[in-house]
Every structure is written in C-alpha cells, then in structure tokens.
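Enquirer: Build me a structure from this.
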Amino acid sequence: MNTAYRVWDGRQMHYCDGVNLNLFIKGKEWTLYKDSVGLCPDMVASSLDGNSVLLNGTDQFQTHERLKRIYAGDVVHQEETAPGGLYGPEPFIGEVKMIDGSWCIVNEKKEECRPLFSETATNKVIGDVYQNHELLEGAECQK
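Expert: Next comes the predicted model:
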C-alpha cells in the first residue's frame, strides 16, 4: 500500500516523513495535524480550508543524485538514455499526474503525455507546480 504523501498548505510543503505529522482521512475529507505541547494537536492543513492540496506519492524515485520520491504535482525532466528510444532524444518536461490508474508526465503545451516509469529513460525532479509553476511555462515544444 502506498502511504507516501505530502500536503501543500498554500505557503509551504509538508511531507509524510515530517516530525510529529499525522494525516486523518474520513471519506473525501482530510486533515493534517502536528503534535503540540498541549493536549490537542495543532491543525496544519485541511481539505476544507480552500488552500491545501493532498498529493500522493508515486512508486517511482528520481534517477539522478540522491534517492527522492516523485509525487503528484512534481515537475519532472525525463530524458531518454537508449539510442533510438521510444520517444526520441529530446528531453521532456511535464507535471506528474495520475491518469486512468497510471502515473504519467503531462505536458499540456505539447499536448503530450508519457508514462512516468520507463526502462530506457531517466527522471529528475526539477520542482513542483505549487512552488515552481514557472517551470511548466518553459516547457515549450522543441523543434
């Protein structure tokens, strides 16, 4: 079962491995709490606050540098490593989304979608759509 998650609260990102963070889900509503010194935990974010987003972790990790899980909403730079690869030599940049049960990299400007998992390509997280939305603006179609 995939239990990796992170929460964007409108100002900062909170990761599931954060100290003293607890996520409670009931139906379609969720709340992220942080343990506090008092008896009641402090609410960090909620699906009802209008600003926060719960983002699931994928089962994939970036293939550059340190081991880093890839999450929904990440902006990923994918590059083919095999000569004559399936998608050609041009790097591909897009947002990670779940589409029909599969994790994909979506580039809306190119109107293209590729699988996140590839045996012949490397993935590098270069940011996320919440803190680095300008990265997708630069994902133009290369000709």
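Enquirer: from here on, contacts and neighbour counts on C-alpha atoms
Expert: OK.
Enquirer: can you give me the strands for the chain?
Expert: Counting by DSSP state E, one finds strands in the chain at the ranges 5-8, 13-15, 21-26, 29-34, 42-46, 53-61, 69-71, 74-80, 92-99, 102-107, 112-115, 121-128.
Enquirer: okay, the ones you listed in JSON lines with mean neighbour count and distance to Ala139 next?
Expert: Below are these laid out as JSON lines (neighbours: other C-alpha atoms under 10 Å; distance: least, C-alpha to C-alpha, whole Å):
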{"stretch": "strand 5-8", "mean neighbour count": "20", "distance to Ala139": "23"}
{"stretch": "strand 13-15", "mean neighbour count": "16", "distance to Ala139": "23"}
{"stretch": "strand 21-26", "mean neighbour count": "14", "distance to Ala139": "33"}
{"stretch": "strand 29-34", "mean neighbour count": "17", "distance to Ala139": "33"}
{"stretch": "strand 42-46", "mean neighbour count": "18", "distance to Ala139": "31"}
{"stretch": "strand 53-61", "mean neighbour count": "19", "distance to Ala139": "21"}
{"stretch": "strand 69-71", "mean neighbour count": "21", "distance to Ala139": "19"}
{"stretch": "strand 74-80", "mean neighbour count": "23", "distance to Ala139": "10"}
{"stretch": "strand 92-99", "mean neighbour count": "23", "distance to Ala139": "6"}
{"stretch": "strand 102-107", "mean neighbour count": "21", "distance to Ala139": "7"}
{"stretch": "strand 112-115", "mean neighbour count": "15", "distance to Ala139": "11"}
{"stretch": "strand 121-128", "mean neighbour count": "19", "distance to Ala139": "12"}
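Enquirer: Could you also give me the structure for this second sequence? I'd like to compare it with the first:
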Amino acid sequence: MNTAYRVWDGQQMHYWDDEGLSLEIKGTEWILWRDGCRVIVAASYEEGTALMWDTGLKDKHDGEIYHKDITEESFVNPLLKENVIDRYVIERRKGIDRMNHVSKKSQLDRFLWYRLDEIKVVGNVYENPELLEGAE
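Expert: Now for the predicted structure:
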C-alpha cells in the first residue's frame, strides 16, 4: 500500500519523509504533528490546509506525482502541425486518479496513467497558483 503523502500548512509543503513529522488520521480528520513536542503543524480543521496522497506514479522525469500537482503535456497537433502544451491538475474522482484540464472551458479529463511518458510535474496548486491563471 502506498502511504507517501504531503501536507500544505497554508504556507509551506511538508512531506511524509521529512524528519520529525508524523501524520495521525482518525476517520476523516487528520493532524500533522511535530514529533517530540507534539506541536500541531497542520490539521484538517484548519482553513487553508490540505492533505495530498502520492498517486504511486511518476512523470517523464521520474518525479513522484501527488494529488493537486500541476502537470504539463507537450505534443504536436496533427492538424495544425504545431506544438501544443496542455496543463492538468491531478485529482481523484470515484477512486481513480485523473488529469483534469486547467482550462475552465475544457471538459477534458483523462486517466492519469494514460501517456505518463509525456507529462511532467511543473508545480502544484498551493505553491504555484500562477500556473492556473489565464487558463481559458
């Protein structure tokens, strides 16, 4: 079972392998603790925090892919004969990890595992919200 995770505390990202941290989950609630002194780093009841799971898949540069990552896919449009770059946000729906197109006008979403060799993680929605701006 894949247990890698990361937590956004509203200001910075914390990863499952960061020294001195532990995640406690009870039902739908979670708390990220700083070990030793039992100080809360972030919790599900705090506004602006988020727990994200690793999908268990890697991008074309062998980087881990987490929920709420922003990925890019570059390909040549066969009709226009020009390079196209599409951005997606990784989300889980109905138990399946999906790539949801950043464009508000697009209804396009795909299974994450489709064409993994073509996508790369370029950021995430918390640390890089500017990557979502201007999407049509």
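Enquirer: Provide the TM-score value for the superposition.
Expert: Once the chains are overlaid, their TM-score stands at 0.84 when taken by TM-score structural alignment, normalised by the length of structure 2; 130 aligned residues with a C-alpha RMSD of 2.1 Å.
Enquirer: follow-up on the earlier one: looking at the strands of structure 1, which is nearest to Gly138 of structure 1?
Expert: Across the strands of structure 1, Gly138 of structure 1 has its closest neighbour in strand 92-99 (8.8 Å, C-alpha to C-alpha).
Enquirer: for the alignment partner in structure 2 of Thr58 of structure 1, what are its contacts?
Expert: If you follow Thr58 of structure 1 across to structure 2 using TM-score structural alignment, you land on Thr55. Contacts for Thr55 of structure 2 (C-alpha atoms under 8 Å, 6 or more residues apart in numbering) come out as 2, 64-67, 97.
Enquirer: at 7 Å instead, please
Expert: Residues in contact with Thr55 of structure 2 (C-alpha atoms under 7 Å, 6 or more residues apart in numbering) are 65-67.
Enquirer: can you check Glu72 of structure 2 too?
Expert: Contacts for Glu72 of structure 2 (C-alpha under 7 Å, 6+ apart) come out as 85-88, 119-122.
Enquirer: can you list the strands of structure 1 in JSON lines and add distance to Glu140 of structure 1?
Expert: As requested, the strands of structure 1 are exported to JSON lines (distance: least, C-alpha to C-alpha, whole Å):
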{"stretch": "strand 5-8", "distance to Glu140 of structure 1": "26"}
{"stretch": "strand 13-15", "distance to Glu140 of structure 1": "27"}
{"stretch": "strand 21-26", "distance to Glu140 of structure 1": "37"}
{"stretch": "strand 29-34", "distance to Glu140 of structure 1": "36"}
{"stretch": "strand 42-46", "distance to Glu140 of structure 1": "34"}
{"stretch": "strand 53-61", "distance to Glu140 of structure 1": "25"}
{"stretch": "strand 69-71", "distance to Glu140 of structure 1": "22"}
{"stretch": "strand 74-80", "distance to Glu140 of structure 1": "13"}
{"stretch": "strand 92-99", "distance to Glu140 of structure 1": "9"}
{"stretch": "strand 102-107", "distance to Glu140 of structure 1": "9"}
{"stretch": "strand 112-115", "distance to Glu140 of structure 1": "11"}
{"stretch": "strand 121-128", "distance to Glu140 of structure 1": "16"}
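Enquirer: Now for the counterpart of Leu136 of structure 1 in structure 2, how many residues are close by?
Expert: Using TM-score structural alignment as the criterion, Leu136 of structure 1 maps onto Leu132 of structure 2. Using other C-alpha atoms under 10 Å, Leu132 of structure 2 has 17 other residues around it.
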